[in-house]
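*Asks:* Build the 3D model from these lines:
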Amino acid sequence: MSAEAADPAAVPRRRTRPRIDLRRLGRVALLGPVPRDRLPDAIGHVADAHRAHHPDADLGILHRAYVLAESSHRGQMRKSGEPYITHPLAVTLILAELGAETTTLTASLLHDTVEDTEVTLDQVREQFGEEVCYLVDGVTKLEKVDYGAAAEPETFRKMLVATGNDVRVMSIKLADRLHNMRTLTVMRPEKQARIAKVTQDVLIPLAERLGVQALKTELEDLVFAILNPEGYEETRALIAEVTGESDPLAPIADNVRTTLREAGISAEVLIRPRHFVSVHRVRRKRGELRPTDFGRLLVLVGEDADCYAVLGELHTCFTPVISEFKDFIAAPKFNLYQSLHTAVVGPEGAVAEVLIRTHRMHKVAEAGVVALGNPYAHDPTAAQQTEPSDERADPTRPGWLSRLLDWQESATDPDTFWTTLRADLAQDREITVFGTHGRTLGLPAGASCVDAAYAQHGERAHTCIGARVNGRLATLSTVLSDGDTVQLLLAQDTASGPSPEWLDHARTPAARIAITGWLSAHPDAPGPEAEGPAEPAADGPQPTAPARTRSGGRAANVVVDGPESPTRLAGCCTPVPPDEVVGIVVRGGAVTVHRQECPAVARMREIGRAPVAARWREEEDGRRDTAACRVTLVAESFGRPRLLADLTEAIATADAAIVAATVEPPSEQRVRHTYTLQLPDAAGLPALMRAMRDVAGVYDVSRAQHPTATG
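*Replies:* As a prediction, the model looks like this:
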């Protein structure tokens, strides 16, 4: 690896301000006491950055915090050879440049004193007040946990507990990690890789969710250099080639300035370079980079309405690339981000991406919750008392953060929490769907109705039997799209619970943890299928409420060779007497009973898992036990009015209860209905199938064969 690849700080990054020389600050910090009427030179940069955002800030408390931190850490050195005081100074400077308020900066200066020096929390409380003490204590609790691989789950559980009470704790932690990543090259390569991996998996996504893009982007580049040095070096070379050349975005920016000036719109038009990881992603997406792909235009205006005025002028005077348009002002991202995104074609066919936002939007886009000041009005317990009804009520306690706290309380196993946390943070975007009464639900891309059910109803979602998406009946496995309206249908039977199949459709930790917890607590309890109920006809019979049976139900009437084991009928082929059946041993020693011709049986044989013999239980007179059973039938028909009502009437006439039903969209005037039915007696199945075939328009009724996991 080249020296530049090993140290991203060595590559020119076209920053808005030069990085402070911390070695020089370290020397300044050791020059001894200064007159009481002025700040030490070492903290002067922090004071200047703080006053740029907060002109009326009282710097006295920062002076006192610095004096305590410097005297406490005096004699301590970092592995890089710098005096230790340079670390809290650098962390505080990062936060000051982002616009953090005075209390956060004070806690940042002191964040290592309780952990690494003789200073106690009582001293911090006495000299700086309860709020600073609270923040220092929160950061200290994070530092006391080992960051080894085995400790990661518990580390981040504690991190989120602290963060949930005050997001400023996480802000300090992120700035702390950024400075450590900047100086990571003094450590062994294997330790660099381990720290970079944790940063990539958890801290960068958390920075994204807190909206702190300035920290996120630099952390991404630093991690990129360590974990993918070849890709980093290639990207560095590409950026180096265009650095110093005339920027192809410059003439487009001039045209935009002229257009807006002539339209009477006061706006600032800037060229915003992409950071290394952004360039790398665009290159992977497009294969070959365009000259304008190394940056974007940023248009800053005064008011929200001006954003749309700018958009109108750009789309009028330039050729817009409509597929690139996104409105994050009307529908902000989950991390507070607001902007209009578009792309226009400039001179000679050059395409320029454009971001349009107000100055305040830009501040929040860069600094996220850090830019929002003190969220709890000098009351560190207020966060525990605030229960926002939606994500806009308290932007410093966004909905995703509240959900994380709920998950960590529900997932008693740290490894389960760690797995679900990483899976959730790996989602690169969210969708917005609308639940009952217009409630807005933020879900990860790819989320299903199962996820929406738990997001809206919590543990009541255990009784969900189906959904309507945009007014149409849908299965719980239906994947939702941005802007969908979802109505969840709940059964009155509150004692029932979910099916294991729901886990195949759950993307959110909230849903997965809730389902897994219920199944663990009720190993033998029945549960609903992951399908929606039949749409009842307005003037026809109403389907019977679903019976709660999991994976086809327990086989009370099947005998399996070998030691006595729990048995259940397979949900994929729903065997009933007189089907020829075999058993497959699954995890935990239980046996799932399948029809002989079920594809799952063939798959198990192919991988060397031999089935076990099984047969239907016989009564004393030699007849087979044909007790109540569950079966899935597929009806193929030509589409016509009242078809669904007539089919459900035929089913009801046969005394069968509809557990679940789906109707696929018509294709060439043909409709496919799938019903999971509960029969009082398996002997009635042939008559039921005949009755369904007799319905006008139905040309075939057959037993279903669903793919399923067999454990």
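
*Asks:* Going by C-alpha atoms from here, please, whenever you check contacts or count neighbours.
*Replies:* Will do.

*Asks:* Just checking the distance from stretch 296-313 to the centre of its chain.
*Replies:* 29 Å (CA atoms, centre = their mean, to the nearest Å).

*Asks:* nope, stretch 219-227 is what I meant
*Replies:* The answer for stretch 219-227 is 21 Å, by CA atoms, centre = their mean.

*Asks:* Need the residues that contact that stretch.
*Replies:* 5-8, 178, 181-182, 192-193, 196-197, 199-200, 204, 231-233, 275-277 (CA atoms under 8 Å, 6 or more residues apart in numbering).

*Asks:* one more to put side by side:
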Amino acid sequence: MSAEATTPSGTAGGRRGHRRDVLRQLGRAAVLRSALRGRLPDAIEHLAQAHRRHHPRADLDTLRRAYLLAEAAHRGQFRKSGEPYITHPLAVTLILAELGAETTTLTASLLHDTVEDTEVTLDQVRADFGDEVGHLVDGVTKLEKVDYGAAAEPETFRKMLVATGSDVRVMSIKLADRLHNMRTLGVMRPEKQARIARVTRDVLIPLAERLGVQTLKTELEDLVFAILHPEEHARAEELMRAHAAGPDPLAEVAESVRGVLREAQITAEVVIRPRHVLSVHRTRLKRGDLGPYDYGRLLILVAEDADCYAVLGELHTCFTPVISEFKDFIAVPKFNLYQSLHTAFAAGAGQIAEVLVRTQAMHSVAEAGVVALGDPHRPCEGESGSDEGERADPTRPGWLSRLLEWQRQAPDPDTFWTALRDELAQDGEITVYGEAPGAAPLQLPAGATCVDAAYARHGQDAHASIGVRVNGRLATLRTVLRDGDTVHLLLAPDGSSGPSPEWLEYAATAAARIPIRSWLDSMRDTEGEPRQERVGPQEQAAGAGAPAGRRAPAEPSEEQAAIVAGAPGAAVRLARCCTPVPPDGVQGFVVRGGVTVHREDCPSAVRMRAAGRRTLPVSWRSGSVGCRVTLHAEALGRPELLADLTEALAAHGAAVLAAEVEPPREQRVRHTYTLRLPDSAGLPRLMRAMRRVPGVYDVTRAARLQP
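*Replies:* The predicted structure follows:
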């Protein structure tokens, strides 16, 4: 079905009216179904015809048996519209059949509400139709509100997405189910319509986009648009009606293109592809008043990939191309399997005609996405294992793998629901590579940073990240990655580092945000203080370290560095916000599990004292112990400054745990180093050596101000 030819309100009619007539016929036939054994019931004749158009040799007996079970199970049930309930699974299955879904998907679609709404059990479905159909039906079966309460909807989506991870056809059925429900939403109360429309907008439409099911996506967009923005929708429809009242100006352009291609002896089909309602609205917002060619695009269909480029060459030779509009999604397909050439050319009177060029096979995938691919683990129906029918597995694209990974770390339904919407709001994907031989490429959303790459590569081990190289050059964790970048993550060898709160600002993916937030929360619970007091103010990068929820191991020298008066056996930890070392004046604060020691002038200590927190006297065991410290070097920017500073650090035995170079401001630059020194007594000498580096005019100890 062409989404562009229909509208949510039914005013652009032909196909929508035909669909309603078909559904009425299906409903009457469902009630008066044939009792003849072995004969295809009248109610599914239309469905069978649609299925046979895509799969001529498909076995229809399974569909017959599935329909008879569904009709018997739903008999006596009615929708709010008054129609027999069986019209809903029939309509959902017809949607999928017209998209080219194979028999297993259609069987499960006919049965998709039986386990949820009737006495039919999942075991019965499995016994009668096999484990595959059982898995699909189970995947789309909602969880009961009586058991889950307000969490039922997010947990149902979680269940569906996990099932989709092993078989993408689960989500195909859900999308078709939501489309039919949206088509018939007019019987619901306005507030319920709006709630369902918002969930459709935030979750189902992005999923349809990611699975490449454009036919469903565009109609869902128009249906949501009509409910949530009725005035804008009506305005766009009015413009479309006015445009359709006369001859389409693109028809003449299409004929010119046909002539060019005939002369070049390129066999091609040239059709006008009308924009759907929301697309017209978006185009009007982008361009202002719409021109005669803005209501549609030319679609050119050819047989082979090479023909696509031959067509492109003729168009750019015989017409004046708009180069900025050219995109090659054949050489570089979109993350949702979409392939086409996009271009545009001047078509007279200053108007621009947009063109899509693709093969028939690309067109099938562009319209139906993963539905057109059917079962990714089997050859095409009727091909008996022929190699020609084998398909690449579409069930685990990068975005789905990320989603399945991070949802395991989000036990709370609200966290999952928020993270899911945020994840699906990402537009587009990039691929980044590792430096190590054999490192698998990472699929990340556009706009992802080095923090996201760290957690995508290492999971919770990324807590111990201390640096990153992008394309061979040192970079900060906030660096936004581009498609094709090479990323090498530097990890603390002993797991002593941990995430900084700033990482939450840099993370674009839930796969990064959830474990970072979990780590920070666990540190607050453990120490009774914000995690900022345990992590230096330097920006770190991505890599391996202690798991979330577990404290990074303290360095042995810290355990022995200080002693609390009156409690010599207390567990002591030196605060990472001010990194105290002998002979600093220090104070202790009781936290869960021990005592945290701060410098007396540390802003965190000042804040806690002002809040009435009790302090404990602390003394140093020795003036000569190993320590960890964070230093700021203020300098005038110049070449080789970083190399000279790191050389000075190495000469004094300082191990660099993390480093950051902030962007220059007015030719001044700040370097921040978190260091481990073998002897705290050597800190003054080290700071003097750093000040002697040409260009450096100040070196200070770090002490982070609390928000």
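
*Asks:* Post the TM-score for the overlay when you can.
*Replies:* Comparison of the two superposed chains (TM-score structural alignment, normalised by the length of the second structure) gives a TM-score of 0.81, and 664 aligned residues with a CA RMSD of 4.2 Å.

*Asks:* just to revisit the earlier point, now, of the contacts of stretch 219-227 of the first structure, which are buried?
*Replies:* 5-8, 178, 181-182, 192-193, 196-197, 199-200, 204, 231-233, 275-277 (16 or more other CA atoms under 10 Å).

*Asks:* Next, count neighbours for the nearest residue to Gly296 of the second structure once chain neighbours are set aside.
*Replies:* Excluding its sequence neighbours, the residue lying closest to Gly296 of the second structure (CA to CA, 6 or more residues apart in numbering) is Pro274, at 4.0 Å. Number of residues near Pro274 of the second structure (other CA atoms under 10 Å) recorded here: 20.

*Asks:* what does Glu119 of the second structure give?
*Replies:* What Glu119 of the second structure shows, counting by other CA under 10 Å, is a neighbour count of 11.

*Asks:* do the same with the one 5 residues further on
*Replies:* Here the number of neighbours of Gln124 of the second structure (other CA under 10 Å) works out to 13.

*Asks:* Show me how far the helix or strand hosting it is from its chain's centre.
*Replies:* Gln124 of the second structure belongs to helix 122-129 when assigned by DSSP states H and E. Helix 122-129 of the second structure sits 34 Å away from the centroid of its parent chain (CA atoms, centre = their mean).

*Asks:* what do you get for stretch 564-584 of the second structure?
*Replies:* Per CA atoms, centre = their mean, the centroid offset for stretch 564-584 of the second structure relative to its chain is 44 Å.

*Asks:* ends of it, how far apart?
*Replies:* From its first residue to its last, stretch 564-584 of the second structure covers 15 Å (CA to CA, to the nearest Å).

*Asks:* in that stretch, what counts as buried?
*Replies:* Val564, Val572, Arg573, Leu574, Ala575, Arg576, Cys577, Cys578, Thr579, Pro580, Val581, Pro582.

*Asks:* Among those, which pair sits farthest apart?
*Replies:* Using CA to CA, the two most remote members of these are Val564 and Cys577, lying 19.4 Å apart.

*Asks:* which residues touch the residue nearest in space to the middle of the first structure?
*Replies:* The first structure has Asp424 as the residue nearest its centroid, 3.7 Å off, counting by CA atoms, centre = their mean. By CA under 8 Å, 6+ apart, the contact list for Asp424 of the first structure reads Pro444, Arg507, Thr508, Pro509.
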